[in-house]
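**Student:** Sequence and predicted structure below; questions after.
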Amino acid sequence: MSHKIRIRELKKINLEDGYLIDGFPSIGFSSAIATESMIHTSKFEIGGVISSESFPPISVIKDGKPNFATRIFVNEDLKVGVFLSYLTLEQSLHRDAAKTMLSWAKKHKIKLIVSSVAVKSDKGEEEMIGVGSTESARSKIKEAGLKVLEHGTIPGIPGILLNEGNISGQDVIVIVFHSNGQGPDFKSSAQLCMTMSKLIPGVSCNIPSLEKEAEKAEIIIKETQEESQHLKDSMYM
């Protein structure tokens, strides 16, 4: 089975010198929920869809309309693109997903990619920490008032984005946040959304509506995960 990930753009996109947000879920759903809230608040529109033979064959129905489970949203006024996914990708797809994102960012002359990763914690820590792929990315973290991570390990798609960005000179910032990893974590979603807005000029978060969006997003993500698992079980029986 091919792991090749394909992007199909649905319109002409101009994001030169802009930003790209990685909205793939990690631990819990906070990253997907934060990016979904940002999309609704800042009036993004769909710019493309992402597919792969390795993705489960699923259509996500919203407001009666079919949608790809992984899509690209854009706001050309703000020069921001978002890779939003209801799929929690298997580890075997992380490298391909990250490289696809980096290739797309290069094509559209993106100056900064912003990703995030959850650190599982039940203690309720609130501090957001940033990791940068380059000196300029680390300067942006400090300018936003965030602490820079000096030592640690960043797994998955965010880790690959950092490594590849370091080699190619692409600015990548990964926000490290705390989450209990269970249910729609409104608090960490809101904090993550607000932190992203410090790094990306113009984007905003409607915190009062975040809880409602979190509940809806959690239902869709959980349903997508469950259906994906059922499909995998039937495919390999």
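**Tutor:** The structure has been received and is ready for your questions. As the structure is a computational prediction, the values presented were derived from the model and not from experiment.
**Student:** alpha carbons only for contacts and neighbour counts from here, please
**Tutor:** Fine.
**Student:** Show me where this structure has its strands.
**Tutor:** Applying DSSP state E to the chain gives strands spanning 5-9, 19-23, 45-52, 60-62, 65-67, 70-75, 80-85, 112-120, 129-132, 147-148, 171-179.
**Student:** okay, these in CSV with distance to Phe186 next?
**Tutor:** Below are the strands of the chain laid out as CSV (distance: least, Cα to Cα, whole Å):
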stretch, distance to Phe186
strand 5-9, 31
strand 19-23, 16
strand 45-52, 24
strand 60-62, 21
strand 65-67, 25
strand 70-75, 22
strand 80-85, 18
strand 112-120, 13
strand 129-132, 18
strand 147-148, 22
strand 171-179, 10
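**Student:** quick one: which of these is nearest Thr195?
**Tutor:** With Cα to Cα as the measure, strand 171-179 is the member of the strands of the chain nearest Thr195 (8.1 Å).
**Student:** Direction-wise, compare that closest one with strand 19-23 and give the angle.
**Tutor:** 30 degrees (axes from the mean of the first three to the mean of the last three Cα atoms, to 10 degrees).
**Student:** Next up, a structure to set beside the first:
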Amino acid sequence: MPQSSFDVTTKSGHETGTTLVVGQTHPGLAGVTSADYLVRHLDSERTGHVSTDDLPAIAPFEAGVPRHHSRLYTLDDAPLSVLVGELFVPFGAARSYADTLLAWAETQGVDEIAVLHGVPFAHGPDEHAVFHVATDGYRTDRLPDDVFRPLANGFLDGVAGELVTRSLDGAAPEVGVYITPTHPPGPDVDASLRLLTALETVYGFDVDESELEALSEQLREYYGKLAERVASAAEGEEALGDYDTQNGMYM
């Protein structure tokens, strides 16, 4: 099967952060929501985008203004570049996508990669937290005090899996993946908040989270009322099963 190809287009004359933060689209939309919120609420500049002719394009827009689906930003007050990836990258295209990102990162002097990764894995109510999967160098540099628990076991696939594997093979910068459980279809705003707070903790900057917190509360109230209406309509039927009214999704 032929591999999809990707291109990175960047503006000339702009410095790049030494850390690349990657927020891709996955079920629950936690990573991409966190990355997008970050560049909207800190002083940032859009410096480029990732494109491909091999996948169906999407054109996100806001207030009638379209934008590229996978955008690169630099932050003014932190040495970070941020990739906001609103296009879902299929598993079959992840290798080529990672190749393109890593080639660009090498030319820009990127030292490490932080991946914001929401995953809909089975979890209990006390496991709404951020875990990590990180290479030795990243863990030593950024997680010396075990700030976040390591995820016990499993595997990473897609873009995150490609980036970690390349780092293990010495073909990529050190990589840290911040993982939190999500509740599809999303957006899981609580998961996005957890990832955003984790990034603030590790990299020492502050973001006003009030807008995201307000959205989280609105969604919680909406799904709570929806659950009550469904339960009322069922009248004795076991319609909700294990429905979690706090998170608005089935566990």
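**Tutor:** Perfect, I can see it now. All figures in this text were calculated on a predicted structure; none of them were measured in a lab.
**Student:** thinking again about what came up before, is it possible to get TSV of the strands of the first structure that adds mean neighbour count and distance to Leu192 of the first structure?
**Tutor:** Formatted as TSV, the strands of the first structure follow (neighbours: other Cα atoms under 10 Å; distance: least, Cα to Cα, whole Å):
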stretch	mean neighbour count	distance to Leu192 of the first structure
strand 5-9	14	26
strand 19-23	25	11
strand 45-52	18	21
strand 60-62	12	24
strand 65-67	11	25
strand 70-75	22	18
strand 80-85	25	15
strand 112-120	23	8
strand 129-132	24	10
strand 147-148	16	14
strand 171-179	25	7
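**Student:** quick one: which of those strands is nearest Ile221 of the first structure?
**Tutor:** strand 80-85 (8.6 Å).
**Student:** Next, the mean deviation of the closest one compared to the second structure.
**Tutor:** When the second structure is superposed, strand 80-85 of the first structure averages 1.1 Å from its matched positions, counting by mean Cα distance after the TM-score superposition for the first structure.
**Student:** Now do that strand: distance to the chain's middle.
**Tutor:** 6 Å (Cα atoms, centre = their mean, to the nearest Å).
**Student:** Quick one: end-to-end distance for stretch 86-93 of the second structure.
**Tutor:** 15 Å (Cα to Cα, to the nearest Å).
**Student:** Per the alignment, Leu212 of the second structure pairs with which residue of the first structure?
**Tutor:** Here Leu212 of the second structure is matched to Leu210 in the first structure, going by TM-score structural alignment.
**Student:** Likewise for Ala198 of the second structure?
**Tutor:** Aligned partner of Ala198 of the second structure by TM-score structural alignment: Thr195.
**Student:** what about that match, neighbour count?
**Tutor:** Thr195 of the first structure: 21 surrounding residues under other Cα atoms under 10 Å.
**Student:** wait, what's in contact with it?
**Tutor:** Met128 (Cα atoms under 8 Å, 6 or more residues apart in numbering).
**Student:** That one and Gln229 of the first structure, how far apart?
**Tutor:** From Thr195 of the first structure to Gln229 of the first structure the distance is 33 Å (Cα to Cα).
**Student:** Also Ile167 of the first structure?
**Tutor:** Distance from Ile167 of the first structure to Gln229 of the first structure, by Cα to Cα: 36 Å.
**Student:** Of these two, which one has the most company?
**Tutor:** Counted by other Cα under 10 Å, Ile167 of the first structure and Gln229 do not tie: Gln229 has more neighbours, with 13 against 10.
**Student:** Contacts only, for that one.
**Tutor:** So Gln229 of the first structure contacts nothing (Cα under 8 Å, 6+ apart).
**Student:** Is Arg138 of the first structure in contact with Gly132, as I believe?
**Tutor:** Yes. The pair Arg138 of the first structure and Gly132 qualifies as a contact (Cα atoms under 8 Å) at a distance of 4.7 Å.
**Student:** which ones are touching the corresponding residue of the second structure for Pro158 of the first structure?
**Tutor:** Taking TM-score structural alignment for the superposition, Pro158 of the first structure sits opposite Ala160 in the second structure. Counting by Cα under 8 Å, 6+ apart, Ala160 of the second structure touches 115, 117, 177.
**Student:** Look up how far Tyr222 of the second structure lies from the most centrally placed residue in the second structure.
**Tutor:** With distances taken as Cα atoms, centre = their mean, the residue of the second structure nearest its centroid is Gly31 (1.7 Å). For Gly31 of the second structure, the distance to Tyr222 of the second structure equals 22 Å [Cα to Cα].
**Student:** List the contacts of the closest residue to Ala105 of the first structure other than its chain neighbours.
**Tutor:** What sits nearest to Ala105 of the first structure in space, not counting adjacent residues and going by Cα to Cα, 6 or more residues apart in numbering, is Leu20, at 7.1 Å. For Leu20 of the first structure, the contacting residues are 80-83, 105, 110, 112-114, by Cα under 8 Å, 6+ apart.
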